[in-house]
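>>> please work out how this folds:
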Amino acid sequence: MIGRARPEQDDAEDQDRHMTRRLKKRVALVTGGSRGVGRGIAARLASEGAAVALTYHRNADAAVDAVADIESAGGAARSYPCAMTDSESIALLVDSVRGDMGQVDLFVSNAGHASRGRAVIDTEAAEYLELLQVHVLGPLELLRLVLPDLRQADRADIIVVSSVLTGQHAPNTAPYTIAKSGMEAAARVLAKEERQYGVRVNIVAPGLVATDMGERLVTAAHGSSISEVGSAFPFGRVAYPADIASAVAYLASAEGEYITGQRIEIDGGGQPNLFG
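Okay, here's the model as predicted:
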């Protein structure tokens, strides 16, 4: 058992409770916002009043569904295709969001994917380069384009979605762990560089999350499902996307005004290491 599942009615009730409009008039750009953790973040930011631009790579239908869900709940959102490996795609994204929604003042770097689960001896350089491009170099290229907007904003935030794996150094995760660690390092540097412009930079590092990606990781590592391993986790469940979204919304709100350069782990206080 993961603990009590969240039926659709409970999700709607949660969203009603969170309609505090703490982020009214903010323009948020959430990469990888059509599915999983990114979708949860996009929905939460919109529920608090932000206009949300969410990106997707291949699954346009998932992006359409994510926008429709946000709009049906009274929020504002638009979706945009973007590949973190394509400079032209990144530049087009920034221009399109500016033209459609205005200047970005909240950037959530979430897009990414897992590595193939192989040992270092079996991992070729191409996989490292791909993960670095998707998790570090592409997001930083995008960030350089939106930083002028962030610096001009009355309130500006950069929030990087990382992983507890950067501290676990688990077997068979080297490309993913290295890439996530690289983006964490960049975020810590940015927090110091951009503080003079009033830009806050923070990191949220989830443990295992109940998403399609999380399900695939558990299946690959244990041949089981998230529901089967959840009882071994703190509080009897793995994390939900809403858990990560709550932390992101807090950091971007007035309540998080004096927080920058920090890393928050969202794993119930220490989760089992699934990878040995």
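>>> make it CA atoms for all contacts and neighbour counts henceforth
Noted.
>>> what residue is smack in the middle of the protein?
In the chain, the centroid-proximal residue (Cα atoms, centre = their mean) is residue 110; its distance is 3.1 Å.
>>> OK, contacts around that residue?
Neighbouring residues of residue 110 by Cα atoms under 8 Å, 6 or more residues apart in numbering: 30, 31, 32, 33, 37, 38, 160, 161, 162.
>>> go on, residue 44?
15, 18, 242, 245, 246, 249.
>>> the fifth one - that's part of a strand, no?
No. Counting by DSSP: H, G, I helix; E, B strand; the rest coil, residue 246 falls outside a strand, being helix.
>>> I'd like to know how many residues surround it.
15 (other Cα atoms under 10 Å).
>>> same deal with the third one?
Taking other Cα under 10 Å as the criterion, the count of residues near residue 242 is 21.
>>> does it touch residue 42 like I think?
No. When contacts are counted by Cα atoms under 8 Å, residue 242 is not listed as touching residue 42 (10.2 Å).
>>> helices or strands next to the longest strand belonging to the chain in the packing?
Longest strand in the chain, counting residues (DSSP state E): strand 199-206. Identification of packing neighbours for strand 199-206 by 3 or more Cα pairs under 8 Å, 6 or more residues apart in numbering; DSSP states H and E yields strand 156-161, helix 174-194, helix 241-252, strand 263-266.
>>> for comparison, sequence B:
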Amino acid sequence: MSEFNGRKALVTGGSRGIGRAIVRRLASDGADVVINYNSNESAANEIAAEVRGLGRHAVIIQADVSVQKEAERLANESIEALGSIDILVNNAGIGATAVGRPHVAEATPEDFERLMAAHAFASHDLCRVLVPQMREADRGDIVMISSIAAQSFGPTGGTYAAAKAAMEALAFSLAKEERGNNIHVNIVAPGLIETDMADMMVKFQGRVTDSIAELADESPFGRLGSPDDIAGAVAFLCSARASYITNQRITVAGG
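As a prediction, the model looks like this:
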């Protein structure tokens, strides 16, 4: 299948977990991909080798997208590497456990700013650089990888939920602003997906070490979500099958 032949994607946080699955799926469907990573160069090289094995062009670029200048550099280097970018997947982020899952009244301004920078500010910085050149393409796609937390509002996750909600607000406004330029902007909101980040979150909350397996047994489908479930949703939204879809939020959480 090669529905993305000729398309050029940037996936932030593309070396591991959900991002890695998205990179693999887009490349399998024909896209050339810039794989952004922050610290795990070996993982980025591994998925880049997979992409090249599929006959697609892969470029790895290190950048901490929560830092404005690095996000801008990533966007500009991605354009330079592939000539243009017409698919942007804002996937990179940090979990609530990165700041200790504080109650709202105990969260420091630094905690809040760190989460906002990783999710909302990074997405804005990348869109600010990439959208102008995306307007020249036949079609553009921007997918924000959010979280069910943005609307579920659980305790000890208020700052994380607020950062993801801010990311979603940007997406909804951007979708309305750019639909006349055939740029589709959508959100995918995962539930608990079987990744290292999910394992950290569950252990942080005091569950036993095999709690991921326990949670899978409790799921309506008898399993947790997989990174491939998220990648499938992203690929659909960027495909011709979704040519009349924008400004939508798809929850991928098993019901």
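>>> where does the TM-score land?
Here the TM-score for the pair of chains, by TM-score structural alignment, normalised by the length of the second structure, is 0.95; 250 aligned residues with a Cα RMSD of 1.2 Å.
>>> thinking again about what came up before, among the helices and strands packed on strand 199-206 of the first structure, which is nearest residue 87 of the first structure?
Residue 87 of the first structure lies closest, by Cα to Cα, to one member of these: helix 174-194, at 17.9 Å.
>>> tell me how far that closest one is from the chain's mean position?
14 Å (Cα atoms, centre = their mean, to the nearest Å).
>>> likewise stretch 164-173 of the first structure?
On the basis of Cα atoms, centre = their mean, stretch 164-173 of the first structure sits 18 Å off its chain's mean C-alpha point.
>>> so it matches what in the second structure?
Aligned using TM-score structural alignment, stretch 164-173 of the first structure spans residues 148-157 in the second structure.
>>> now the helices: where do they sit in the stretch 1-150 of the second structure?
Taking DSSP state H, counting those that start in this stretch as the criterion, the stretch 1-150 of the second structure contains helices spanning 17-28, 41-53, 68-82, 109-116, 122-134, 149-152.
>>> one step back: residue in the second structure matching the residue nearest to the centre of the first structure?
Per TM-score structural alignment, residue 110 of the first structure is aligned with residue 91.
>>> what of residue 69 of the first structure?
Per TM-score structural alignment, residue 69 of the first structure is aligned with residue 50.
>>> need the contact list for its match.
residue 24.
>>> now do it against residue 2 of the second structure, distance only.
16 Å (Cα to Cα, to the nearest Å).
>>> residue 88 of the second structure too?
In terms of Cα to Cα, residue 88 of the second structure sits 18 Å off from residue 2 of the second structure.
>>> same check, this time on residue 200 of the second structure
36 Å.
>>> how many neighbours does the residue mapped onto residue 151 of the first structure from the second structure have?
When the second structure is aligned by TM-score structural alignment, the residue opposite residue 151 of the first structure is residue 135. Per other Cα under 10 Å, the neighbour tally for residue 135 of the second structure reads 17.
>>> cool, and residue 253 of the second structure?
Residue 253 of the second structure has 18 neighbouring residues, counting by other Cα under 10 Å.
>>> sorry, back to before: the longest strand of the first structure vs the second structure, mean deviation?
Averaged over the aligned pairs, strand 199-206 of the first structure sits 0.4 Å from the second structure after superposition, using mean Cα distance after the TM-score superposition for the first structure.
>>> list the contacts of that strand.
Contacts for strand 199-206 of the first structure (Cα under 8 Å, 6+ apart): 150-151, 155-164, 184, 187-188, 190-191, 194, 239, 244, 247-248, 251, 259-267.
>>> go with 7 Å
Strand 199-206 of the first structure is contacted from outside by 150-151, 156-164, 184, 187, 190-191, 244, 260-267, using Cα atoms under 7 Å, 6 or more residues apart in numbering.
>>> now stretch 29-41 of the first structure
42, 52-56, 62-63, 66, 104, 106-111, 211-212, 241-242, 245.
>>> select only the buried ones of the residues you listed in PyMOL?
Typed into PyMOL, the line below selects the buried ones among the contacts of stretch 29-41 of the first structure, using 16 or more other Cα atoms under 10 Å:
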select buried, resi 42+52+53+54+55+56+62+63+66+104+106+107+108+109+110+111+211+241+242+245
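>>> how about residue 22 of the first structure, what's its match in the second structure?
By TM-score structural alignment, residue 22 of the first structure lines up with residue 3.
>>> give me every residue that touches its match.
29, 30.
>>> mind running it again at 10 Å?
Residues near residue 3 of the second structure by Cα atoms under 10 Å, 6 or more residues apart in numbering: 26, 28, 29, 30, 31, 235, 238, 239, 240.
>>> excluding chain neighbours, give the residue nearest to residue 160 of the second structure in space.
Nearest non-adjacent residue to residue 160 of the second structure, counting by Cα to Cα, 6 or more residues apart in numbering: residue 96, 5.4 Å away.
>>> for residue 20 of the first structure, see how far away residue 12 of the first structure is.
14 Å.
>>> what comes up buried for stretch 160-173 of the first structure?
For stretch 160-173 of the first structure, burial by neighbour count (16+ other Cα under 10 Å) applies to 160, 161, 162, 163, 164, 165, 166, 172, 173.
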